[in-house]
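Asks: missing the sequence, but the structure's below:
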């Protein structure tokens, strides 16, 4: 079933209302039609009933995540399933197919994974590893390294860096960065962006590719 004039019907299976709503807003903004199911146990039956173009499946509360994924994938037929989970045993990860994101995640990473799944791209095609000078960012693992040295970032710091690295050379206002990292209507002020950028630069040290554009905002120099 394809949404009229949009990108397709997405069934979002997510137990946290706030997270589900954030996913819905970002997906709708990209032209998708979205249905939300808060109970993962109902995911197989809802998938069979709705026949969505793609399923976003929260596995973080599942006792047997691989089994739930298998049952949803069977109900989905040819439609892809994007698994959302925290750290898992490697054997379980291998059972989750080629489309998945690690919790916590940026809404933009989730939207990218949905687009990748619908295009039938292989793992890592989008979102993939990002590089800027000595800085390497891996969206799936939510990991950042400078050279071979890992950098510990907060969720918001990571989302800010991922957004900037995904759009090198573009100057963004503080309001645009608020929208990207905190979500539309989050209520945080522009000063919040300055504080997080300062913290991010301090952690990246001399390898920081983020530059201030006076009177406008920030840009990442590739």
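Replies: Thanks, I have it. Predicted model, so just to flag it, every value in this text is computed and none were measured.

Asks: for the rest of this, base every contact and every neighbour count on C-alpha atoms.
Replies: OK.

Asks: contact partners for residue 170?
Replies: 219, 220 (CA atoms under 8 Å, 6 or more residues apart in numbering).

Asks: and it, that's in a strand?
Replies: No - if the criterion is DSSP: H, G, I helix; E, B strand; the rest coil, then residue 170 is coil and not within a strand.

Asks: try this one next to it:
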């Protein structure tokens, strides 16, 4: 499957007033959500990254020029930087080098985005101080997973590794799902689908939005694929009359039931 950068998603549906039933959340009142600086001069890609990061509960700042990024990093260092290699003003490679030379940003996690896929270029980016390196075009779910992994290592207090709702638990770090005393065996796609829905309880996602966020763009996949994988997920989660935590909203899409675990 050819995972590629996708077009900017449709306008997001209205969010639930306050997610209930799933904890912990990165944007809980007790802990401020991580701040991520996106430094990318392609407007459509920058908007796409911002949309998906905000959907994960992060605070996002966007700049298009390397010199603007330099100012932001000096004034108010974020928790993580997504940094394009080729930028107007100052290159991403030079920004990364300068970050590693300053005490305030020396240990700040950096994911480098680039169209340069050669091994020598990857080595160059990592040797200059980038923590991770991802080549365009890329899968959005893969990038989100890398963001969470870096934040968990750098700021474990800011990103939840475990999502729970009632007797259902999803362990992001070990890729495990359980329901009560039973292990739930999911394929990679079903795991990502559950993680995405469970992380935003009550919020309704259209099939197109789920297709964009979970699979990325592929000409070989249509919206019926979402229904197939939701069906597999439901079968794995609900056995022997167990309550189904996934809601189908006719004509709109799917959501994780925000009352799950509350009224059982």
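Replies: Ah, there it is. Since this is a predicted model, take the numbers as computed values, not measurements.

Asks: drop the TM-score for these two in here.
Replies: The TM-score (TM-score structural alignment, normalised by the length of the first structure) is 0.56; 149 aligned residues with a CA RMSD of 3.2 Å.

Asks: excluding its backbone neighbours, what's nearest the residue most central in space within the first structure?
Replies: Residue closest to the average C-alpha location in the first structure (CA atoms, centre = their mean): residue 109, at 2.4 Å. Leaving out its chain neighbours, the residue that sits closest to residue 109 of the first structure by CA to CA, 6 or more residues apart in numbering is residue 127, at 6.5 Å.

Asks: just give me the neighbour total for the one you found.
Replies: Each residue near residue 127 of the first structure was counted by other CA atoms under 10 Å, and the total is 21.

Asks: with residue 147 of the first structure instead?
Replies: 11.

Asks: quick one: it and residue 133 touch, right?
Replies: No - assessed by CA atoms under 8 Å, residue 147 of the first structure is found out of contact with residue 133, at 9.2 Å.

Asks: residue boundaries of the strands in the second structure?
Replies: Assigned by DSSP state E, the strands in the second structure fall at 35-39, 59-63, 80-84, 110-114, 132-135, 162-165, 168-171, 176-179, 182-184, 246-249, 253-256.

Asks: same list, these, but as TSV with distance to residue 97 of the second structure and mean neighbour count please.
Replies: Converted to TSV, those look like this (distance: least, CA to CA, whole Å; neighbours: other CA atoms under 10 Å):
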stretch	distance to residue 97 of the second structure	mean neighbour count
strand 35-39	15	23
strand 59-63	18	18
strand 80-84	12	25
strand 110-114	11	23
strand 132-135	14	18
strand 162-165	34	20
strand 168-171	35	20
strand 176-179	37	18
strand 182-184	44	15
strand 246-249	46	16
strand 253-256	43	22
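
Asks: looking at those strands, which is nearest to residue 149 of the second structure?
Replies: Of all these, it is strand 132-135 that lies closest to residue 149 of the second structure, at 10.4 Å by CA to CA.

Asks: ok so, going back, so the residue nearest to residue 109 of the first structure touches residue 141, yeah?
Replies: No - taking contacts as CA under 8 Å, residue 127 of the first structure lies outside contact range of residue 141: 11.0 Å.

Asks: if we can go back for a sec, the residue nearest to the centre of the first structure pairs with which position in the second structure?
Replies: In the second structure, the residue paired with residue 109 of the first structure is residue 145, using TM-score structural alignment.

Asks: and for residue 184 of the first structure?
Replies: Alignment note (TM-score structural alignment): residue 184 of the first structure maps to residue 217 of the second structure.
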